[in-house]
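J.: Next input, structure requested:
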Amino acid sequence: MPSITPPDPFDPAQLGPIQLRNRIIKAATSEGRSPDGLVTQDLIDFHVAYARGGVGLTTVAYCCVSSEGASAPGQILMTRNAVPGLQRLTEAVHAEGAAISAQLGHAGPVASKKITGVTAVAPSRMVNPTALEYCRAISRREITDVVQRFADAAAIAVDSGFDAVELHFGHNYLPSSFLSPLFNRRRDEYGGDIDNRSRFVREIADAVRTRVGSAIAVTAKISMDDGIRGGIGVSESLRTAQLLDADGTLDALELTQGSSVVRQMFLFRGDVPVDDFAAVMPQPWKTGVLLLGKKILGEFPYHDLYMLESARQFVPLMKNTKLILLGGITDFDHMTTGMAEGFDFVAMGRALLREPNLVEAIRTDRSKQTYCTHCNRCMYTVYGRTHCVLDPASAFGAVDSARGADSAVITGVDELAASARGSGCRD
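T.: Next comes the predicted model:
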């Protein structure tokens, strides 16, 4: 049987009803540039830089489907009041030749009462082990309401000119927490075996697809494993992916790892920036982070393509759904490896925070190497305005020479200390 030549990462590609100019996606990185839940010029400039820098699709994060679903300060709230600003954002990105996606999510147990004003919800009662905040069990009526809110948010995305939505089913946010046998101890139709625990994400995907039809692409981000003992594992995630694939509600799945509840470094890998977190925290959080930060966040070495080993297991199982490879993709060789493994797209996060024009640089010089050192100091900036602290000339925020913390992060210390999750940019 003749071998099939994999596509070039810079070839155009179809994603549902839209065509992307290439197969490279700017991953969601919780920008924190919407202090009133609305689009700002700062947010527009943030995404225009990636569009101008060559990505095929940029992902706006994080777009809350409800106010109680926020995971950090400064996130977009998907209401009708947000539509004019969202339209300006999508028009600006389109003017640079790129497509744009809205990441829709509900934080669930990742949320903090200090930010949302209400007690966080989870599939079952629990205490967030990092934030030390109680989460109550969500009711069946509320589950139905959340499903509807995802559909409503997707409709707002359509009206705002987005090309796609990404449903956040990862990192132990509310939908992901239903997939976890550790967090989901329900005895109704949403708990028990993995087919039942997958019911909530399937209902969300179905409701969104029903609402938007073929107007935009519908994708989802799903954690292959969350790095927590007794939590989400690859074998059950494969089953969830198969169920979603059989439903035919999604155009693509972006495969991720890790949790925003505990052991957050399983997602990021590499350096654990405890000193930077401590520098912007008041006591007693400062001492606690310095003493226990690495134990809580976990320590996992970085290596290129670090999610590939798990992600390649999904490739032969997908019949209807394209796959997006994430994790340690920083150069052309990494991109071509993903294409050769059977992935349709690749997604980049931290490397693009460091160099918004990296994709265009790679297109013109395929030997180009990233300046990103995977120091992960961008993580703590999520509580202000997510950016790379190593670039003083960056348009994404002035750098404080003493620690690399921008003024918006300092302003957000109360929220940071209250939640103390250290989950940083989400990809």
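
J.: rest of the way, CA atoms for contacts and neighbours
T.: OK.

J.: Which residues are in contact with residue 317?
T.: Contact partners of residue 317, counting by Cα atoms under 8 Å, 6 or more residues apart in numbering, are residue 242.

J.: now swap in residue 184 and tell me
T.: The contact partners of residue 184, taken as Cα under 8 Å, 6+ apart, are 122-124, 177-178, 191, 197.

J.: and it, helix, strand or coil?
T.: Look at residue 184: counting by DSSP: H, G, I helix; E, B strand; the rest coil, its state is coil.

J.: isn't residue 100 right next to residue 61, touching?
T.: No: counting by Cα atoms under 8 Å, residue 100 stays clear of residue 61, with 10.9 Å between them.

J.: Name the residue in the two with the higher neighbour count.
T.: Neighbour totals were compared for residue 100 and residue 61, and residue 100 leads with 28 against 24 (other Cα atoms under 10 Å).

J.: which residues touch stretch 48-60?
T.: Contacts of stretch 48-60 (Cα under 8 Å, 6+ apart): 20-31, 47, 92-93, 96-103, 166, 352, 356-361.

J.: this one next, for a side-by-side:
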Amino acid sequence: MQNVRIAIVGAGLAGLYAAYVLEKKGVKDYIVLEARDVLGGRIASTIHAEGQPDVSGEGFDLGPAWFWPAFQTDMAQLVDELGLETFEQFETGDMLLERSSNQPPERTAGYVNSPPSMRIAGGMYSLIDALYQRLDPARVVTGQTVRSLRISEPSIELLTEDAQSQSVSYSADHVLLAMPPRLVESQLTFSPALPDELARQWQATDTWMAPHAKYIAVFDQPFWRAQGLSGEARSAVGPMVEIHDASTQGGKAALFGFLGEPADVRRRVSEEELMTACRTQFVRLFGAQAENPEAEFIKDWAKEIYTATHTDERSSGNHPTPALSPSSGAWADRLTGIGSEWSREFTGYLAGAIDAVNRGLEHKNSNHQDDAMPESPLAQPLKLPCGAVLPNRLAKAAMTEGLADNQLHATHRHETLYGRWSDGGAGLLITGNVMIDHRVLERPGNVAIDPAPAEGEPEGMAQLRAWAEAGTRNGNHLWMQISHAGRQSPRYVTTRPMGPSEVQLSLMGNYARPRALSEPEILDFIQRFANVARIAKEAGFTGVQVHGAHGYLLSSFLSPVTNQRTDRWGGSLENRARFLLEVVRATRAAVGPEFPVAVKLNSDDFRKGGFTLDESVKVVRWLNEEGIDLLEVSGGTYEQPRLLGYSGDADTASDGPAMRESTRKREAYFLDYAQTIREVCDCPLMVTGGFRTRAFMEEAVANGETDVIGLGRPLCTDPDTPKDLLEGRIDKTVCHEDHIKLAQRGFFSPASPLMPLKVINVLGGQAWYYQQIFRLADDGKADPDLGIFKAIGAYLKDEMGQARRVKKARRQNGGT
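T.: Model prediction:
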């Protein structure tokens, strides 16, 4: 029996990467056991006649083929580390749609994914080969099927079987399962048995690729490109439902497609019949040149016994993130799942294997941690110009809650939600926008303090005090974000929004044309901001943030697109910034010099003719004179929602100032712009948007690129994220954005050429996070498996119902 410290079951990407990480850490005492005769798992390339994987520069991927370096940063880092060459997936030209067998293929404008999907030269098997070359080959054993795991104190005994049914035993202190959870539960025997709930959970997790089949045809030239086609197609006819260009960087032309027929149907048809049907479809789509490919391949993953089980033949679409390991019992701290299905961020993708390994090794190490971690830069306190001190450098950024009652007052749900976020460890919590005008709301569940008296208490003061008390119960700061929606108030809230000028928000007709504010109204609103700030202070909030970003009222005054006035509130930048500066000045006068006053400002609107980075820098110089305590840098508007990581209408979009290539690969959306602002800003800086890894957050703070890290969406499902980062329990936040889409890529993705589909993707993501906030506010658990359409339906029901209730209450109160 061979004794090792760690046994890794499976030599796909997860298993080999885990071994690679262990080698880098100096851990040599491991074994990798693979049931197949070849490495790679679900990564497979076309095979030479000699039977060796084709990694010579012309490999065609029979499994996954793409990754996205822009947001799959760990995967990108590994590819760079291994010195692998990459190239963009070809997407230039039109795409084809087959709607029915009675209609010819329809040619339509193609799309280019942003960020682009990338492929590896030589095929994805080059990644497997590169990892294997860096390992001790004696530590990687193929043709050894693990049959059982038995606890034999103080170790785990693994019984394996080779192709000749000869048994070999290994003993390990810990086992890393680089297999799909369902395959683990179905094919391995555990003694003692796994906990029932864990076994059910692993069995219920669908295996990615398991129900699918892929067809590839190789040609002497990419003739479709000469026709102005990208090679992409979608078909309701079949047998393939999704088709792409699969040409290699070396110049070999190819097309591939995913078959749409279920596995149990495919089993009744021969491979030759399937290939013939696929060739016929290529001819139907691309012409007679597709009739005689040089070579063709078909890979039916449902027939792979080390990938699929009978349960996988018809996928349920159930892809929860299962528990990594047993939390109690005999197997606790002895098993850790590291297959791609265990990834929180990229379940089933190549990057998911990297994420799952990192997460799994972190989980394993956290249970065997002897040395105290050095203090993170994120844990350092920050003294503000006014004298207040933030206990650490992590902030919950402002996110709209939608929890107000019919009178637009705070509720018990605010207390519950912000109590949980206070328990979560962030040094600063910033509320969602609290409105100064009850008539014009960002959404009907906003809290509004209107009327806001210059002296005394408004209605709902008791609720505000309760909110503030709950949100500061762990010694953190809680700042009220004060805002006016301006023209970005939907029709179901008001048909008479307001703005600097009568420039309508063009977003599928959901927003009415605003009326231009008069100067007396502007002066009234300036005082309202100040009055609400005074009330926030008296209610127990420890600071305020003036919302001057994202296209809301103050932001719209800054933009020459939406501000077309000719009086002292429009025209020059000095005039356009006057409203914001007067609001900040009045707010400071209302709260005094020792109370934190912050501003949220766009670095750029990312709209042609809009507010630019150069203008933002000038406004920051003027804000310096007002003595603000913290500047949060953001960007974008409803029309160009860069704050959510998306671009809007291409006809009105501006890319903003050029970024360094190194910055394009970084996590934070606005950090590069913040560096320009940092050069002139006298107060501490906060950057929000895209931060996900602890290492990058620490680097940004340690290097002085920002003083405070703003976190938003991760806290909608995992409110303890700041504490977990600060205490070293996690290296990366959850990142649900990758799967909250109609499609990861293609026609139905956020990169769709159709604006309605773009909007649905953005709205669906927002709706999904709104529902998670509601669950936290109701003292429940997040639901990461919530579907995008269910989220949209629940969101619209909530919004419309709340809008009706608010309007009814307003009528009963004699309001308008």
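
J.: Next, the TM-score between them, please.
T.: Once superposed, chain against chain, the TM-score is 0.82 (TM-score structural alignment, normalised by the length of the first structure); 385 aligned residues with a Cα RMSD of 3.1 Å.

J.: rewinding a little: now intersect the contacts of stretch 48-60 of the first structure with the strands, please.
T.: 20, 24-26, 99-103, 166 (DSSP state E).

J.: I'd like these as TSV, with distance to residue 71 of the first structure appended.
T.: Shown next, in TSV, are those (distance: Cα to Cα, whole Å):
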residue	distance to residue 71 of the first structure
20	29
24	26
25	23
26	20
99	25
100	22
101	19
102	16
103	13
166	16
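
J.: tell me the two of those that are most distant?
T.: 20 and 103 (17.3 Å; Cα to Cα).

J.: Mind checking which of the two has more residues around it?
T.: Between residue 20 of the first structure and residue 103, counted using other Cα under 10 Å, residue 103 has the larger neighbour count: 27 against 21.

J.: Now do the strands in the stretch 301-427 of the first structure.
T.: With DSSP state E, counting those that start in this stretch, the ranges of strands along the stretch 301-427 of the first structure come out as 322-325, 345-348.

J.: For residue 333 of the first structure, which of these is the nearest?
T.: That would be strand 345-348 among the strands of the stretch 301-427 of the first structure, by Cα to Cα, at 11.7 Å.

J.: That closest one against the second structure, how far on average?
T.: In the superposition with the second structure, the aligned residues lie an average of 1.0 Å away from strand 345-348 of the first structure, counting by mean Cα distance after the TM-score superposition for the first structure.

J.: coming back round to it: rebuild the strands of the stretch 301-427 of the first structure as a markdown table, extending it with distance to residue 145 of the first structure and mean neighbour count.
T.: A markdown table is the format used below for the strands of the stretch 301-427 of the first structure (distance: least, Cα to Cα, whole Å; neighbours: other Cα atoms under 10 Å):
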| stretch | distance to residue 145 of the first structure | mean neighbour count |
| --- | --- | --- |
| strand 322-325 | 29 | 24 |
| strand 345-348 | 31 | 26 |
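
J.: any chance of the ones you listed in JSON lines, plus distance to residue 215 of the first structure?
T.: Converted to JSON lines, these look like this (distance: least, Cα to Cα, whole Å):
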{"stretch": "strand 322-325", "distance to residue 215 of the first structure": "18"}
{"stretch": "strand 345-348", "distance to residue 215 of the first structure": "21"}
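
J.: now the helices for the stretch 201-350 of the first structure?
T.: 234-247, 265-268, 274-279, 285-297, 308-311, 332-340, 350-354 (DSSP state H, counting those that start in this stretch).

J.: can you put those in CSV and add mean neighbour count and distance to residue 79 of the first structure?
T.: Below are those laid out as CSV (neighbours: other Cα atoms under 10 Å; distance: least, Cα to Cα, whole Å):
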stretch, mean neighbour count, distance to residue 79 of the first structure
helix 234-247, 18, 27
helix 265-268, 26, 30
helix 274-279, 20, 32
helix 285-297, 17, 34
helix 308-311, 17, 34
helix 332-340, 19, 36
helix 350-354, 24, 27
